[in-house]
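Trainee: Whatever this is, show me its structure:
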Amino acid sequence: MNNQRSTNSDEASQKLKQETVANETEQREAPFNETYHRGPVLLRGQMIPSESSTARLLNEENSTDWLHHDPWRVLRIQSEFVDGFGALAEVGPAVSIFGSARIKPDEPMYKAAQEMGTMVAQRDIAVITGGGPGIMEAANRGASEAGGVSVGLGIELPHEQGINEWVNLGLNFRYFFVRKTMFVKYSSGFVICPGGFGTLDEMFELLTLVQTHKVRYMPVALFGSEYWEGLIDWLRGPVSDHGMISQIDPSLFVVTDDPEEAVAVATGAIQRDRQN
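Mentor: Got it, this is the predicted structure:
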């Protein structure tokens, strides 16, 4: 009899402990009374919205602030990639010519860029530029006058005048990184003429991609040795001496003052592919 009472007491005690643990666990593990799922996103507590995504979609909206929110920017970025890929997919072999928008038509550098655009087009290769004035206009002009494909990839800037008149296939981008992707994806060689921050940005991003093997090797010609001399001395001197680049990295580009040599370098990979 005593054994039965002891067993009952032990069972009651065990049950009480289990209920106590369950209550403590519930209090410890359930700080929020409600869970809301918005697609793959889980929301609880103060993060739960007052209305569903469908309700917000169907609400009459007078404010246009949503146009400037990051999710909408993602869609705009996506649309720029889609438009760029769609427009350039059938351009064929192409060479990009970079350079300053500030070069005037009566300057020797403009004439040289125009000549290079002509020579590229005569090889049945498309010319791609940033679509603006200066060096870009000159290269597009040379390609267009030679009956070639003259591509301009413009960028939305306050001081730019839009796509130049010598472009026969043009796109305008909001975002620099989308535009630069198009240059690299659809070009098989590059001529870099004198230019400022924009030209340097494009040049170094290209060289970085080649250096790190993110893209296949692409020939690069720097046109205008006097202009590039100081930069090259710095790269081969302090930058290399401090171990910031390897000894072979300066060989990723060729410096020349000859438009014909610059074009030969930039179109070299395309010509070799054609021969094979």
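Trainee: all contacts plus neighbour counts: C-alpha atoms, from now on.
Mentor: Noted.
Trainee: burial count for Tyr186?
Mentor: Applying the criterion other CA atoms under 10 Å, we find 20 residues in the vicinity of Tyr186.
Trainee: Ok, Glu80 next?
Mentor: By the criterion of other CA under 10 Å, Glu80 has 19 neighbours.
Trainee: Going by neighbour count, list what's buried in the host helix or strand of it.
Mentor: Using DSSP states H and E, Glu80 maps to helix 70-88. Buried residues in helix 70-88, defined by neighbour count with 16 or more other CA atoms under 10 Å: Ile77, Glu80, Phe81, Gly84, Leu88.
Trainee: In the stretch 1-150 of the chain, what residue spans correspond to strands?
Mentor: 35-38, 41-44, 94-98, 126-129, 150-155 (DSSP state E, counting those that start in this stretch).
Trainee: Out of those strands, flag the one nearest Ala269.
Mentor: Closest approach to Ala269 among the strands of the stretch 1-150 of the chain (CA to CA): strand 94-98, 10.3 Å.
Trainee: Sequence B follows; please return its structure for comparison with A:
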Amino acid sequence: MTSELSPQSRRQGPAMLRGKAVPPTTTDQRLLDSRGPSDWLHADPWRVLRIQAEFVEGFGLLAELPKAVSVFGSARIKPGSDEYELGVEIGAKLHQAGYAVVTGGGPGIMEAANKGCNDAGGLSVGLGIELPFEQSMNAHLDIGMEFRYFFVRKTMFVKYSQAFVVLPGGFGTLDELFEAITLVQTKKITRFPIVLMGTEFWKPLFDWINGTLLAKGTIGPDDPDLFHLTDDPDEAVRYIVDGHTKAEQALIEQRAQAATAEEADA
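Mentor: Reported below is the predicted structural model:
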């Protein structure tokens, strides 16, 4: 049985509009009539399509990316500084361990890690973000993409990286760090080592986590072990490789146990 609409009602795709909600023109009319305001470009339904397009473009660009590690750190760090040189070194060593390097694509620590990887012959990736102030993509990228939306970009970092290395940075760096820790803590992502490099910079945060959060019971007793603190690039890379090796061995054992259980039930 079909229902009839009153003259004051109109179906618009899956929606039913009635009374004053009925627009004076149809969707086709508004699409084909180019004379008029462009406010629709900034309406939420159009934004949904734009967001969808960013996900599709990002997934398409990165789908065949080999195993990778994302490196985060401040865009304000200058070339020649100790932190910058540390970024260059970790970028090179990650490539030597068989990883592509993914950064935010900008200057500072991001540029350093991309440079280290690129100069060593590795695959260097930058995922930039549209900002109100100028921040161009650095010159050491094999693959680069600039996003409109932070949450789409952050999804790409997590989906296409197998670990995070976090060097000294500001609010953006802290945002990426704590999102990664939260995702690991809640088991939204697995086999995901997180390394903080720069003990002098990170130790006050580490002490606060242990001395305040843990002491107050706002985190679990094992939560401080979700990340590793070091100054040594070799130790950082070894921690990542060992973490992935242990995870792969555990997965093999789980599959073997599952196969054994199925055979026993057969």
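Trainee: Need the TM-score between these chains.
Mentor: With the length set by TM-score structural alignment, normalised by the length of structure 2, the two chains reach a TM-score of 0.87; 245 aligned residues with a CA RMSD of 1.7 Å.
Trainee: one step back: mean deviation (superposed) between the helix holding Glu80 of structure 1 and structure 2, please.
Mentor: Here helix 70-88 of structure 1, set against structure 2 after superposition, deviates by a mean of 0.9 Å using mean CA distance after the TM-score superposition for structure 1.
Trainee: of the buried residues of helix 70-88 of structure 1, closest to Val127 of structure 1?
Mentor: Nearest to Val127 of structure 1, judged by CA to CA, of those is Leu88 at 11.8 Å.
Trainee: nearest spatial neighbour of the aligned partner of that closest one in structure 2, skipping sequence neighbours?
Mentor: Here Leu88 of structure 1 is matched to Leu62 in structure 2, going by TM-score structural alignment. Of all residues not flanking Leu62 of structure 2 in the chain, Tyr160 sits nearest, at 7.0 Å (CA to CA, 6 or more residues apart in numbering).
Trainee: who's in contact with that neighbour?
Mentor: Leu62, Ala63, Leu65, Lys67, Ala68 (CA atoms under 8 Å, 6 or more residues apart in numbering).
Trainee: Find the pair from those with maximum spatial separation.
Mentor: Pairwise distances across those peak at 11.8 Å for Ala63 and Ala68 (criterion: CA to CA).
Trainee: most surrounded residue in the contacts of Tyr160 of structure 2?
Mentor: Within the contacts of Tyr160 of structure 2, Ala68 tops the neighbour count with 22 neighbours, counted by other CA under 10 Å.
Trainee: Surely it is in contact with Ala163?
Mentor: Yes. Taking CA atoms under 8 Å as the definition, Ala68 of structure 2 is a contact partner of Ala163 at 7.3 Å.
Trainee: picking that back up, just send the buried residues of helix 70-88 of structure 1 back as a markdown table, with distance to Thr25 of structure 1 too.
Mentor: As requested, those are exported to a markdown table (distance: CA to CA, whole Å):
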| residue | distance to Thr25 of structure 1 |
| --- | --- |
| Ile77 | 47 |
| Glu80 | 51 |
| Phe81 | 51 |
| Gly84 | 56 |
| Leu88 | 60 |
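Trainee: hang on, the earlier thing: now flag whichever of the contacts of Tyr160 of structure 2 is closest to Asp265 of structure 2.
Mentor: Taking CA to CA as the measure, Lys67 is the one of the contacts of Tyr160 of structure 2 closest to Asp265 of structure 2, at 36.6 Å.
Trainee: And the closest residue to that closest one other than its chain neighbours, how far from Val237 of structure 2?
Mentor: Nearest residue to Lys67 of structure 2, sequence neighbours excluded (CA to CA, 6+ apart): Tyr99, at 5.5 Å. Going from Tyr99 of structure 2 to Val237 of structure 2 by CA to CA, to the nearest Å gives 10 Å.
Trainee: ok, now Ile181 of structure 2?
Mentor: 18 Å.
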